[in-house]
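In: here's my sequence, what's the structure:
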Amino acid sequence: MDVSSLVAAVLSPILLVALFISILFFTKRRSPPPSGSDVRRLPPSPWGLPLLGHLPLLGPLPHRKLKSLAEAHGPVMLLRLGRVPTVVASSAAAAHEAMKTRDLAFASRARVRMADRLLYGRDLVFAPYGEYWRQARRVSVLHLLSPRRVLAFRAVREQEAAALLDRVRHSPPAPGGAMNLSDALISYANAVIKRAAFGDDKGYGIEGDEGGEKLREVFAEFEGLLGTATVGEFVPWLAWADSYLMPGLDARVARTFEVLDGLLEKVIAGHRERRRRLGGAGRIDAGDGDDDDRRDFVDVLLDVSDTGEEAGFDTIGIKAIILDMFGAATDTTYTTLEWAMAELINHPPKMRKLQDEIRQAAATATANGAGRITEAHLGKLRYLRAVLKETLRLHAPVPLLVPRETLQDTELLGYRVPAGTRVMINAWAIGRDPTAWERAEEFLPERFLEDGPAEYAVVGQNDDFRFVPFGAGRRGCPGVGFAVPSMELALASLLYNFDWELPRQEYQGGGGLSKVDMSELNGLSVRLKTTLRLVATPWSPP
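Out: All right, here's what the predicted structure looks like:
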């Protein structure tokens, strides 16, 4: 259940009766607010309800509602989500201070019930700041997501991009000749991370699931549950209502955890057995002198564990980090690609400009690369990078970056922020701030061509925090370098090999072409509300 479902739940009739009685009780016992400069210097706060605080204000799309509230109350606001004090930062200046100037003070995480249950309480993304988090981040940055490791998966990305094109070519057409591009993109993103994590052994899956559909469904359920908030997390005295409002939730969590844990145990046992056969060697000779080329994430993590390079890094830590990689890589990749295609369909001149760049690059390539798109082309495709960056500005996959928690009393733009305060950074609002961006609501990739090559991961190394879709500082996403080549290669391949348009029969009653409905659906990430169905016409060089 996302935040909008949580709001609907706590306002159900039975709970409203309990709420009314509790309000009367707490109103009589409520003490007057303390006086003093510290209280006056807290961030401004909208009016809220007793006990529930500002939960009912958030609505079905919290990032949009919080942007509206920030326009009225300022770029730093204090909300109370039930009993949880929450500061919302909605400007580049506030993001800069929270993620750079005072990064350490804002570097922790609040405990999240679903993360604890599904990720063993030992993952990287949701771990509180401390020695275990530092260890997990070192492992991820130095061993899993280094530029050398990312480059080692180039063949995987290119093979899965070719498989994506085959899905488009052979997809059963719907009315109007359209194919389900959303499903194809999800399959692509899932396949890339599955092969990077587990390797190419076809035996790693669910029994009787030769096509991998059941495994994709399990990971979809995992991601949906991970984005579920329970009433008790925000309003502890209503924790009893979780089982009433979400019947079967505990069983779903237990079932999903059992399937994924069994799969990971099977994968790790298989890798250990292979290492035993090889005399304990974790590295696999690729035949070209570089013995790192064929190591997947599990191989790398077992090397770290077996060598004792990171003390205490055990099997549970390996499983937790692998699940982190699945959740982050799949959602970020497919939602960004989906939004990019939707924006290009709605802006045909931009699509044609990008296709011209891609097809020209392929036409002038050497004989080995001519007539197809490979990663060797990507460095030359400046407009492609600008399109993806503009997509991320308008449609950050996680518009409210994973919430932080303050380690100590600190400040944000002059306001006092007490220790233990949850902090949300509204990357979606920052990306659409009219004081920071000219024509902020328009899709204008050209804006990212003005300052040279459009890079993704330089935030936190400079003072420009107007663009923070991946966060920054200590808690910034370490997987940017892994996700970007997957997104660039897939989008370039789709636009090189096909011309795209909307199906006529699904829009305006068959009376002509319209635009993609850009309505949003909130969850672990924010994606298109409706499935993206497009007509793909094969293209080949003249």
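In: could you use CA atoms for every contact and neighbour count after this?
Out: Noted.
In: how about the strands in the stretch 151-300 of the chain?
Out: 179-180 (DSSP state E, counting those that start in this stretch).
In: how much space separates the closest residue to Ile23 other than its chain neighbours from Arg154?
Out: Using CA to CA, 6 or more residues apart in numbering and skipping residues adjacent in sequence, the residue nearest Ile23 is Pro50, 6.4 Å away. Separation of Pro50 from Arg154 (CA to CA, to the nearest Å): 54 Å.
In: burial count for Ile284?
Out: Per other CA atoms under 10 Å, the neighbour tally for Ile284 reads 16.
In: kindly report the same for Ala184.
Out: Neighbours of Ala184 (other CA under 10 Å): 19.
In: so what's Leu388 closest to, chain neighbours aside?
Out: Ala340 (6.5 Å).
In: buried stuff in the helix or strand that that neighbour is a member of?
Out: Element membership for Ala340 (DSSP states H and E) is helix 315-346. Counting neighbours by 16 or more other CA atoms under 10 Å, one finds that the buried residues in helix 315-346 are 316-346.
In: one more to line up against the first:
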Amino acid sequence: MEWSSSGWFPVVIALCVVALLKPLFDAVFFTPQSKNLPPGPRFFPFLGNYRWLFLSFSQMEPILKDLHAKYGPIVTVFVGKSPAIFVASHELAHRALVQNGASFADRPPPLVSSRVMSSNQKNINTSFYGPTWRLFRRNLTAEMLHPSRMRSFSKSRRWVLEVLMKRLGEHPGGEVVVVEHFQYAMFCLLVLMCFGDRLDEKAIRQVEDCQRRLLLRVNRFNVLGVWPRLGKVILRKRWQELHGLMNYQREVLSPLIEARSKFIQEYRQTDGEQQERTVAYVDSLFNLELPEEKRKLNEEEIITLCSEFLNGGTDTTSTALQWIMANMVKYPHIQEKLYQEIRGVVAAGSEEVEEDHLQSMPYLKAVVLEGLRRHPPGHFVLPHAVTEDAELNGYKIPKKGSINFMVAQMGWDPKVWEDPMEFRPERFLGEGRGDGFDITGSKEIRMMPFGVGRRICPGFGLAILHLEYFLANLIWRFHWKAVDGDDVDLTEKLEFTVVMKNPLRALISPSR
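Out: Modelled structure (predicted):
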């Protein structure tokens, strides 16, 4: 018996319905374990998995904490179609990032917005593990982070210290909200290190404004990667906002780069090679050649690397410094103990705690380490990826997925740290701690505020130097106490970093 064309129509419709509903029904029974991924909640397609793109890390963190309590130290959730694996175990983090560092040193494919903001991954943070990443990291380490080069900026740090002290000194015995002053000081320092020039306050404010606008809005653009082609129509205004911010950044940073390039050319045409000059980070970028493309960096790529340099040393450092000072105000006995240590090293009447003094202050180092443990500026490191399918704790880690490490949870693990939510610098003193504490996690990971392994933040040494130097001088020059009737609120809020929800307000007076 032959079927008419109309007889086929219901069958075709039925098959189409089955094809459309099959992923949904499969999802009901599909769990990550069915593909030997780490355990996690069931995978629901469409809205059920894309919801993670709309969550901030502060919203994700309590959800992930519950998932770890249910499934164990390594879990899988799906972001879109891709698995995202989250690790909360010190041992597994060490096994992945240190013992198998080369395999876990890649980055996952970036979101569309990330490619725009990174000039198609032309910076250290987002580059895939390979020649381009090695070039950028080696250049930064050699040109700016070598100990001799770090020492060469001691005069710059002293200048910025006086800028900060002058601003704070305008409030003697009065109330001061410190975070704005810390941020401004860090931008003064990093702009000088990046572009080799001391800019006036108006120019510094403009650089700070363009950088922070991008940082504080970065999560708004994650949604642009859900359906990129359709999004260019539906989310046209958000695309315009992103491109507007990028254009603003170019307008601010491009003249600084051009001015420095002109200065270098004039310097070389004179007898400048025989004269001392301040070396700037941007100087090292003009002649870099991309190894795979065999060309020099274009202006957009230089802007991206300069922006990364500024962000890496300003917001994170000022955030960490505010958290530490909040605890100095909250716990006067810790502040007093630190002051007495400084007093035992620095001559009476000295206006500055010099960098050479820092090595003789173990309690100062303990305070900084405890601040980074208790209040890491980032509660996650940037996502890692494996270069090829790998195995961790018996589970598959797929090449196209991402693997994330929960920094804050590791620093607060009661199995590793006694009373982890207390601010207790003494835990870093004694044998095997203090100067001997390995922040790089090469032997074992107890906390990882800078990450660990091959993708560890290359500027961690500079960051610790800045924290120690400015903290010591803040305690040496001023006495800090809480505003009457106002206990220090340590509630957190996510911006680019995890900051104080209610910024620190303190009464300061000249040191006793």
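In: report the TM-score for the pair.
Out: Once superposed, chain against chain, the TM-score is 0.86 (TM-score structural alignment, normalised by the length of structure 2); 487 aligned residues with a CA RMSD of 3.2 Å.
In: the residue nearest to Leu388 of structure 1 pairs with which position in structure 2?
Out: Aligned against structure 2 by TM-score structural alignment, Ala340 of structure 1 finds its counterpart in Ile324.
In: what's the distance between that match and Phe380 of structure 2?
Out: 19 Å.
In: what is the neighbour count of Leu444 of structure 1?
Out: 16.
In: now do the same contact list for it.
Out: Glu390 (CA atoms under 8 Å, 6 or more residues apart in numbering).
In: switch to 10 Å and redo it
Out: Neighbour list for Leu444 of structure 1: His347, Lys350, Ala386, Val387, Glu390, Thr391, Glu438 [criterion: CA atoms under 10 Å, 6 or more residues apart in numbering].
In: any idea what it aligns with in structure 2?
Out: Per TM-score structural alignment, Leu444 of structure 1 is aligned with Arg424.
In: now do Asp314 of structure 1
Out: Per TM-score structural alignment, Asp314 of structure 1 is aligned with Leu297.
In: can I assume that match is in contact with Leu285?
Out: Yes - between Leu297 of structure 2 and Leu285 there is a contact at 7.4 Å, judged by CA atoms under 10 Å.
In: anything in contact with each of these two?
Out: In contact with both Leu297 of structure 2 and Leu285: Ile303, using CA under 10 Å, 6+ apart.
In: who's more crowded, these two?
Out: Leu285 (22 against 17).
In: can you give me the buried ones in stretch 173-180 of structure 2?
Out: Buried, per 16+ other CA under 10 Å, within stretch 173-180 of structure 2: Glu175, Val176, Val177, Val178, Val179.
In: ok, stretch 432-443 of structure 2 next?
Out: So, applying 16+ other CA under 10 Å, buried residues of stretch 432-443 of structure 2: Gly434, Asp435, Phe437, Asp438, Ile439, Thr440, Gly441.
In: so how far is it off the chain centroid?
Out: 21 Å (CA atoms, centre = their mean, to the nearest Å).
In: need the contact list for the residue nearest to Ile268 of structure 1 when sequence neighbours are not counted.
Out: Spatially, and ignoring its direct neighbours in sequence, Ile268 of structure 1 is nearest to Val298 (6.9 Å; CA to CA, 6+ apart). Residues in contact with Val298 of structure 1, defined by CA under 10 Å, 6+ apart, are 144, 196-199, 264, 267-268, 271-272, 282, 304, 318-319, 321-322.
In: separation between Val298 of structure 1 and Val218 of structure 1?
Out: 20 Å.
In: same question, Leu513 of structure 1
Out: 36 Å.
In: check Glu258 of structure 1 too.
Out: Distance from Glu258 of structure 1 to Val218 of structure 1, by CA to CA: 11 Å.
In: neighbour-wise, which of those two wins?
Out: Val218 (17 against 13).
In: can you tell me what the more buried one aligns to in structure 2?
Out: Going residue by residue (TM-score structural alignment), Val218 of structure 1 aligns to Cys210.
In: who's in contact with the residue lying closest to that match once chain neighbours are set aside?
Out: The shortest distance from Cys210 of structure 2 to any non-neighbouring residue, by CA to CA, 6+ apart, is to Gln249 (5.5 Å). Gln249 of structure 2 sits next to Gln206, Val207, Asp209, Cys210, Gln211, Arg213, Leu214, His243, Ile303, Thr304, Ser307 when contact means CA under 10 Å, 6+ apart.
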